[in-house]
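**Student:** Take a look and give me a structure for this.
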Amino acid sequence: MNKLLYFLLIAINVLCSCRKKETPPVITKDPDYIKAKSFLHRQNDSAFYYFNRVVNRVMDSLQVANAYNYMATMQSDVGDYYGSQESLSASLKFLNAENVKHRRSLASNYNELGLTSINLRNYDAAVGFFDKAIFFTADSNFKLIYLNNKALAYQKQKDYARALEIYHAIIRKTTDKETFARILTNMATTKWLNDLSYNAAPELLSALEIRRQEQDRWGQNSSYAHLSDYYTTIRPDSAYYFALKMFDVAHGLGSPDDRLEALEKLIRVGPLQETRQFFKTYHQLSDSLLTARNAAKNQFAFIRYEVEKNKADNLTLQQDNTEKKYQLLKQQVLLYFALIVIIIGAFWYWKRKKRLEQEKQEAIRESRLRTSKKVHDVVANGLYRIMSELDHDSDLNKTALADKIEDLYEKSRDISYEKVPFSAGLFHDSVTELISSFANDSIKVVLVGNDVALWEKMSPTALFDVEHILQELMVNMRKHSRATRVAIRFERQDDKIIIYYTDNGVGMKDGVSYKNGLTNTGNRINSLQGTITFDTNIQQGLKIHLTFPVA
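**Tutor:** The predicted model follows:
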């Protein structure tokens, strides 16, 4: 119930925030601008149409900026907040902060952007926009209004301390009774939200009385909404009374949004026998309002589309008028162009012939290197692995040995093309078999983290490269490191695989050049778009970190 109450309070305060404009006097009174102002709040589709004509035709930048501002307000009123922000951004492009005559329009634009940001629940942005509105206004009354809206943004963030600090500061400077009642209402509500045991009724009722005396119907509507919410949990009958009052005032004001809000309150606190009728009325009004707003949004979009279409048609006509001149110029240009193309073409042919010859030679070199690499990875390392097993496993089964030699033979026959037999589901077994084959009585090998999930989403080509990288590391360990303990740990972090290799051998001294094996390892890591790091700062042994992406 409390969460629902807070949500409704947010809606109330947005409606209660002031959208009063600081519209400067128009320097050049364009007829379309005057027509648009005459239709404002009566026939907004007509007003939007004429304002849109102004922004696409009038040269006076200040008048165009104000027209965009009015269009943004109408879009915001029908719930098109993103369209409103687009219009306000367009308005700002026509204003100059250094021009004193533009500052009031800048303040109005930033205030409207702040209110739109509150409706979109982007409260940090709203605070920034209100600060700019305050900066650009020189009118003390408008400054109080913008400060009130800034406090409202802090209230939405539940930063009640900052909101109350602003309310306490501005209420002492307020001389206008309607503004005083608005700030008093917002301040009392914020105190209550900050501490639900706070008695906000005296201040809320005081603000209501001021609004009655000033015949401020919109203000009374706001007061009834706040009082109904305040009494919801402590005195439901009073909450029901004030919700009814709000409904009657909203009906008189012709505000469907406020009527919907009042009906929400009546459904929550009203007698059960009347709730069904309230609920029915709510849905009828909600559907009607949604239909009307969607129609307004579509109408605004259609108006803009028609204007843009007319502009495009005019550009097409202009293009047709220049087409003949263009064709004549084109013929002259083509003549010179053909001559240039012939010259460039001859030069290009010579360069291309030279480049193809270079590419051919490079392809031959790459083919030789690739074949050498395959011989090293497949045949040399395979033979070394079999020799290692023969040295340390006197009971090696002859059939198994023959199978391994036959497999190596088949691989050597197919060395002219790449065969990638790996799959992620079985690769962890291949890794275990490979690493374990280098263990013997004098070399202990520890393998950690090699499971099925580790190699998921790895391509067969990548698995092929990983297998040969691991094989190369183990072969180099056996040949050069004189290690007795080797540990290989696998780890997967998000979309990367990390392999930690550690042994207690003689290590790698600075200045030692890479042999073919480690060079191939580096090349394969590069093909995986990974990195290899040798830790040479340890006193004994060797540490290698390999990192590469999964996909």
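**Student:** hey, let's count contacts and neighbours off CA atoms from now on
**Tutor:** Fine.
**Student:** Skipping adjacent residues, who's closest to Val445 in space?
**Tutor:** Using Cα to Cα, 6 or more residues apart in numbering and skipping residues adjacent in sequence, the residue nearest Val445 is Val486, 4.8 Å away.
**Student:** wait, isn't the one you found in contact with Ile435?
**Tutor:** No - shown here, Val486 and Ile435 do not form a contact pair, counting by Cα atoms under 8 Å, at 9.8 Å.
**Student:** Give the residues shared as contacts by those two.
**Tutor:** Shared contacts of Val486 and Ile435 (Cα atoms under 8 Å, 6 or more residues apart in numbering): Val445.
**Student:** residue boundaries of the strands in the chain?
**Tutor:** 444-448, 485-493, 496-503, 531-535, 542-549 (DSSP state E).
**Student:** who are the neighbours in contact with Lys37?
**Tutor:** Contacts of Lys37 were listed using Cα under 8 Å, 6+ apart, and they are Ala47.
**Student:** any idea how far Asp414 is from Tyr81?
**Tutor:** 66 Å (Cα to Cα, to the nearest Å).
**Student:** These two: which has the busier surroundings?
**Tutor:** When Tyr81 is set against Asp414 and neighbours are counted by other Cα atoms under 10 Å, the residue ahead is Tyr81, at 21 against 11.
**Student:** show me the contacts for that one.
**Tutor:** Tyr81 sits in contact with 75, 116, 119-120, where contact means Cα under 8 Å, 6+ apart.
**Student:** next up, for comparison:
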Amino acid sequence: MKKQRYTFSKKTLLKYLLLIMSLLLVAVLLAQFCQRKIAKPKTDHTEEIKRLTNVADVYFDTDKKDSAIYTFNKIKALCDPKTNPIDYVYAVTCIAELHQKNCDYIASEASATEALPYLKDIKNPRYSWIVYNILGINYTHSYDNKNAIVCFKKAIKLKTSVWRKSLAINNLVVVYMEQRKYKEAAILLNILASQKNISSYDAANNNDHAYIVDNLGYCYYKLGNTEKALECYYEGLKIRLQPQNDDGLSTSYKHLSIFFQKANPILAKEYAKKAYDHASKINNIMERISSLSLLIKSTDGNELKKYSLKYIQLVDSINHTNKKVKNQFSNIKYNFNKDRAENLQLKALKTESHLQLERQKNRIIISYVIIAFVLMLILFLYFYLTSKGKKEKNDAIFSSEIRISKKLHDELANDVYQTIAFAETKDLEKDENKEQLLNNLDNIYFRTRNISKENSNICTDKNYPQAVKEMILGHKASEINILINGFDTIRWNEIDKNKKIILYRVLQELFVNMKKHSEATLASISFIIKNKNLHVTYIDNGVGIKNNTLILKNGLQNVESRIKTINGTIIFGNNSQKGFKISFTFPL
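**Tutor:** The predicted structure follows:
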């Protein structure tokens, strides 16, 4: 039979591809056009941002935290961080710092984190330094020392002023002191103590130096070097006792009180009292509480009772104040969000009527483009898959025809020719010649029937197990015994139809190969399911693989290719004693 060929014209395929590309290009151009048309007109808020920033700065400097947060939130809402990152980052960092002053470190971290994506757009490293410093302080107060160290080290690496680097190093030192890494802290503090005039303001230089030497003294104290510790404490105290340099004076007194607690309790009490008096003078509640804790340790009797009551009152007062501040801030945040929502709603109502018609038109156009594209894609896939299916079908028919033709030629042509020659040359009147002729004709008949069976349709319904058994046992003869193990334990109705057909053909090829080539007298086939895979093992006692070399020809090559089509694996080999062995596995 002449092979029919169905081909999908390359020219037609090219036309479809060009059409699809054109549609895609039109869709992209339309999408860009629509995006430009419906783009919201931008309003310049520069002047309003500048005005509000001045107002917010005044609130910030006068410690009106609630008003400052409210105003900076307004600035944040007006800023576009992509086009105006500086004003946006300034607003969120100020909000973060105000939350930090209110001891709301979680809210402070959240605000500072909002600035991180836009730091890369700002050339001045000062803003990055501010953000990392705020985050580091928040992590320090939240006892997340690991992240605090990361942030402070990032701040130190930035190309900022010496004063900013010094401040970041100081903050890093505080973390080391919290971790009781006093040796590392002392090394950094000694470096800072050797630097002079790192700020342009004398008062700032004095305060910074006092802070450094006082912390250095505390590190020496913890490291057991009491002589150097006391020397540093007194140096820091001397600076802080000067006018305009009293920032941190309470801390100096507290450190000295701790230093003398065991050696001189009376002097320790005196320094603790001075620390409390100075904290009361500057109205620093946290310093008063920490000073009172030292006085409680240094007193007894009525004094102990008096200071204990003051301590309890202050702790209760600060808890009440914190709750009040948080409630006030919640109200401010709610009012701001409410105002912003109302403003956005009004803007949306004004613009919606103008944009609705344009959006509708654009949607219709885009919908048409998408529909056209989908239809063309469906048509293309239909023609392509139809052509491919016809080609594969014809290839399969052609392969079957070649295989059947070869089988007829190899297995029957010679026998028919020999039978004809026998009939022409022998005297058929003799009984033995007549018997031989009949045997030859029977042999030709059985071979023809086998070829017919090999290429007939395979039953895959409930009768499939019976069909497989009949096929296997059909190769049994008086000199060949066949054993089947585990066949009835398999649930054949749960196996895919295509896999049943492949298995049938593979077994057929194996037993045909056994009968023709192996010279076996005993063959066995076993079936077992493991891990949702069907394992089949075939063994015979025939000639096996010669010289450990397997040549894949005809049937065996078909076996391998068929198993691979169902994602299976196959292993060829000799039987352990004598003969041939093959095992294959495929997923169910």
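**Student:** returning to what we had before: for Ile170 of the first structure, find the nearest of the strands of the first structure.
**Tutor:** Go through the strands of the first structure one by one with Cα to Cα and the one that ends up closest to Ile170 of the first structure is strand 485-493, at 53.7 Å.
**Student:** quick one: the closest one aligns where in the second structure?
**Tutor:** With TM-score structural alignment applied, strand 485-493 of the first structure matches no range in the second structure.
**Student:** again with stretch 153-169 of the first structure
**Tutor:** The alignment of stretch 153-169 of the first structure onto the second structure (TM-score structural alignment) spans residues 175-191.
**Student:** Start and end of the matching stretch, how far apart?
**Tutor:** Its start and end residues considered, stretch 175-191 of the second structure measures 17 Å (Cα to Cα).
**Student:** Over to stretch 191-203 of the first structure?
**Tutor:** One end of stretch 191-203 of the first structure to the other measures 11 Å (Cα to Cα).
**Student:** repeat for stretch 420-435 of the second structure
**Tutor:** Taking Cα to Cα, stretch 420-435 of the second structure runs 14 Å from one end to the other.
**Student:** rewinding a little: take the strands of the first structure and write them to JSON lines, including distance to Pro256 of the first structure.
**Tutor:** Below are those laid out as JSON lines (distance: least, Cα to Cα, whole Å):
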{"stretch": "strand 444-448", "distance to Pro256 of the first structure": "67"}
{"stretch": "strand 485-493", "distance to Pro256 of the first structure": "54"}
{"stretch": "strand 496-503", "distance to Pro256 of the first structure": "56"}
{"stretch": "strand 531-535", "distance to Pro256 of the first structure": "64"}
{"stretch": "strand 542-549", "distance to Pro256 of the first structure": "57"}
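**Student:** Of all the ones you listed, which one is nearest Ile364 of the first structure?
**Tutor:** When the strands of the first structure are compared by Cα to Cα, strand 531-535 sits nearest Ile364 of the first structure, at 27.8 Å.
**Student:** Can you get me a residue count around Asn283 of the second structure?
**Tutor:** The local packing count at Asn283 of the second structure equals 11, with neighbours defined by other Cα under 10 Å.
**Student:** got the contact list for the residue sitting nearest the centre point of the first structure?
**Tutor:** The geometric centre of the first structure, computed from its C-alpha atoms, lies nearest to Asn122 (Cα atoms, centre = their mean), at 13.5 Å. Contacts for Asn122 of the first structure were tallied using Cα under 8 Å, 6+ apart; there are none.
**Student:** Quick check: the aligned residue for it in the second structure?
**Tutor:** Looks like Asn122 of the first structure aligns to Asp144 there (TM-score structural alignment).
**Student:** Not counting its neighbours along the chain, what's nearest Ala275 of the second structure?
**Tutor:** Using Cα to Cα, 6+ apart and skipping the chain neighbours, the partner closest in space to Ala275 of the second structure is Ser250 (4.4 Å).
**Student:** For that neighbour, give its distance to Gln100 of the second structure.
**Tutor:** 21 Å.
**Student:** between these two, which one's more packed in?
**Tutor:** A count of neighbours by other Cα under 10 Å puts Ser250 above the other of Ser250 of the second structure and Gln100, at 28 against 20.
**Student:** Which position in the first structure pairs with that one?
**Tutor:** Residue correspondence, TM-score structural alignment: Ser250 of the second structure in this structure matches Asn221 in the first structure.
**Student:** ok, now how distant is its match from Arg259 of the first structure?
**Tutor:** Distance from Asn221 of the first structure to Arg259 of the first structure, by Cα to Cα: 10 Å.
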